[in-house]
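> Curious how this folds, go ahead:
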Amino acid sequence: MSNELIPTIKLDEVTELGLQVVDYRKAGDLHFLKSPHRNEHYLFVLVNEGNLKLIVDSRGVVIPAQSVYYILPGQVMQHFDTDADAYVIAVDAFLLNQTYKYILDEGCFAQIPVSIDPEKAKRLQAAILLLAAEIKDKSINSCKEHIKRGLIDAVAGMFAGEYTDSTVAHGRKDSSAVRITTAFKRLIFAEYKKLKKPSSYAAALHISTPYLNEAVKEISGNTVSYWIQYMIMVEAKRLLIYTDKTIKAIAFELGYADYTYFSKMFIGMVKMSPVAFRKKYR
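Below is the predicted model of the structure:
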């Protein structure tokens, strides 16, 4: 199935906050989730009771009671069935702590549900409800964004904490494609501001560029070039929202001496200019 045939759900088409909390008991008909689609954001799932059934990258996934699960940007998923008491939290990548992203991305698009201690589940649900209440609160004050960011960190950190055990995070069939993709992701997290070409990553990993692309595409569904641009865009969004740096300074920090080229690339990926993005989300 080609990427062109799979619709992509963008969080800014649902909410302007880069963030959404869904209580499955109150969500009504989830018709738009029942067809295969990709998300541009992270999805975190907490199931308290019952079973939530999804299809993720053509794999049936059953998330049982007292379990957590997450879905990475770019994965193909669809809602299959549920009798669950569950919460789903959608978070734009630029809002996530980099440490948590590193842990979550280590799943290499083959993450599995993880059982969670009942007491931890209660604390996690409490944090999710606080976050949901903060989203609904329309009052404006100078601390609101910091409070929201702190609650996002708390919720995402609790999920990431359940996946820090490498035996869980790597609970998948071992293969050369998985090993190469894992090594590539570790490298790109550290070097994306410096290395901009697939050939540079291939050379650093001592393999050919076509072999690297083939492995990464097989595991992640996207090319090496896509992930290079993706990492740049995530950091660019973060800098646009949480700093007052000029577009030129942000471009330079991300490794682009020509900020006009950077702006064109941003528009191509995000479908709006850096200035428009900053104005919308600040």
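> switch to C-alpha atoms for all contacts and neighbour counts from now on
Will do.
> what's near enough to touch residue 86?
In this structure, residue 86 makes contact with 23-25, 45-49, 52, judged by Cα atoms under 8 Å, 6 or more residues apart in numbering.
> this one next, for a side-by-side:
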Amino acid sequence: MKKNIPTISLNEFTNQQTSVFHFFGEQDNSVLYQKIPHRRDDHFLFILQKNGYSRIVVDFKEITLTENSIICILPGQVHYVTLLDSGTQASLLIVDSELISKKNRGIFEENYFDYQPVSINSTTSQFLNSCLELAEASQKLSTGSEVIYSLTNTCVCLFADAYEQIKISKTDISRKHIITKQFKSLLLKHFRTHKSAANYADELNISSPYLNEAVKLTTGLTVSYWIQQMILTEAKRLLYATDHTVKEIAYELGYDDHAYFNRFFSNLEKMTPLQFRVSYRR
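Next comes the predicted model:
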């Protein structure tokens, strides 16, 4: 019986807090790109697709990476690879969560539900690739940890900057945009216990109407929508990757009444939790 979603630890790849890997075509059988279903990491994973294309699934959303595109997969997101084109050239950077600054973490968390790669121009792609190669070389040369971490942080900042460019310009950042970022960060931590806008408004010391107004203005969707999507996503992960009963999953997600949880899931997904499990385990 599968009790928990498999979590891949950073130390399964390296004894350091960061490492770089390269992949060339479908013949590459590295553990990072094997078709291992329902796995989640305890670290950040950054992918630069330089050439060709590949397909990955992140929280049941299929994503196609094409030439000069990047994506960040956060700790906890369930993911696996479904396709590596023969022309694929990609670089992967894995980084201990402790090395990600609060600012950059906020940028990546804000895009938690976007499930879309970010396209970058060829110049930025080449520059990012050069930084990744320098970070890799510093590890092979066993340079001091300060050098390795500085180069790694440069790479992470380039990923973060690319993500930030797809949002509103820095000169247009408003208080409402900041509140939305704070809300999404809190949501990732408290979705099992905080089920209403009021819970998050209390955390942010603002009113529920103001929180709803801020989130709706910046995302086009309500606070309730984002709360529901976070709960639904984790429910799908548990249904797919564990053998927990619906009642156990409901309790783990903060619902004492599993019948209510069953209705909640069914209304959003248009199938019952058990129907979802059967459908995705074929």
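> could you dump the contacts of residue 86 of structure 1 to a markdown table with secondary structure, neighbour count and distance to residue 158 of structure 1?
Converted to a markdown table, the contacts of residue 86 of structure 1 look like this (DSSP: H, G, I helix; E, B strand; the rest coil; neighbours: other Cα atoms under 10 Å; distance: Cα to Cα, whole Å):
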| residue | secondary structure | neighbour count | distance to residue 158 of structure 1 |
| --- | --- | --- | --- |
| 23 | strand | 16 | 18 |
| 24 | helix | 18 | 20 |
| 25 | helix | 12 | 22 |
| 45 | strand | 21 | 12 |
| 46 | strand | 30 | 11 |
| 47 | strand | 25 | 14 |
| 48 | strand | 22 | 15 |
| 49 | strand | 15 | 19 |
| 52 | strand | 24 | 20 |
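> farthest pair in these?
When the contacts of residue 86 of structure 1 are compared pair by pair using Cα to Cα, the two farthest from each other are 25 and 45, 13.4 Å apart.
> residues in contact with the residue nearest the centre of structure 1?
When Cα atoms, centre = their mean is applied to structure 1, the residue found nearest the centroid is residue 42 (3.2 Å). Contacts for residue 42 of structure 1 were tallied using Cα under 8 Å, 6+ apart; they are 70-73, 90-93.
> Buried only: go through these for me.
Among the contacts of residue 42 of structure 1, the ones that count as buried by 16 or more other Cα atoms under 10 Å are 70-73, 90-93.
> returning to what we had before: tell me the counterpart of the residue nearest to the centre of structure 1 in structure 2.
Residue 42 of structure 1 maps onto residue 44 in structure 2 when the alignment is built from TM-score structural alignment.
> next one: residue 103 of structure 1
Match for residue 103 of structure 1 (TM-score structural alignment): residue 107.
> was I right about that match contacting residue 164?
Yes. At 6.7 Å, residue 107 of structure 2 and residue 164 qualify as touching, with contact defined as Cα atoms under 8 Å.
> So residue 231 of structure 2 versus residue 238 of structure 2, what's the distance?
Taking Cα to Cα, to the nearest Å as the measure, residue 231 of structure 2 and residue 238 of structure 2 are separated by 11 Å.
> And these two? Which one has more around it.
Relative neighbour count places residue 238 above the other of residue 231 of structure 2 and residue 238, with 25 against 20, counting by other Cα atoms under 10 Å.
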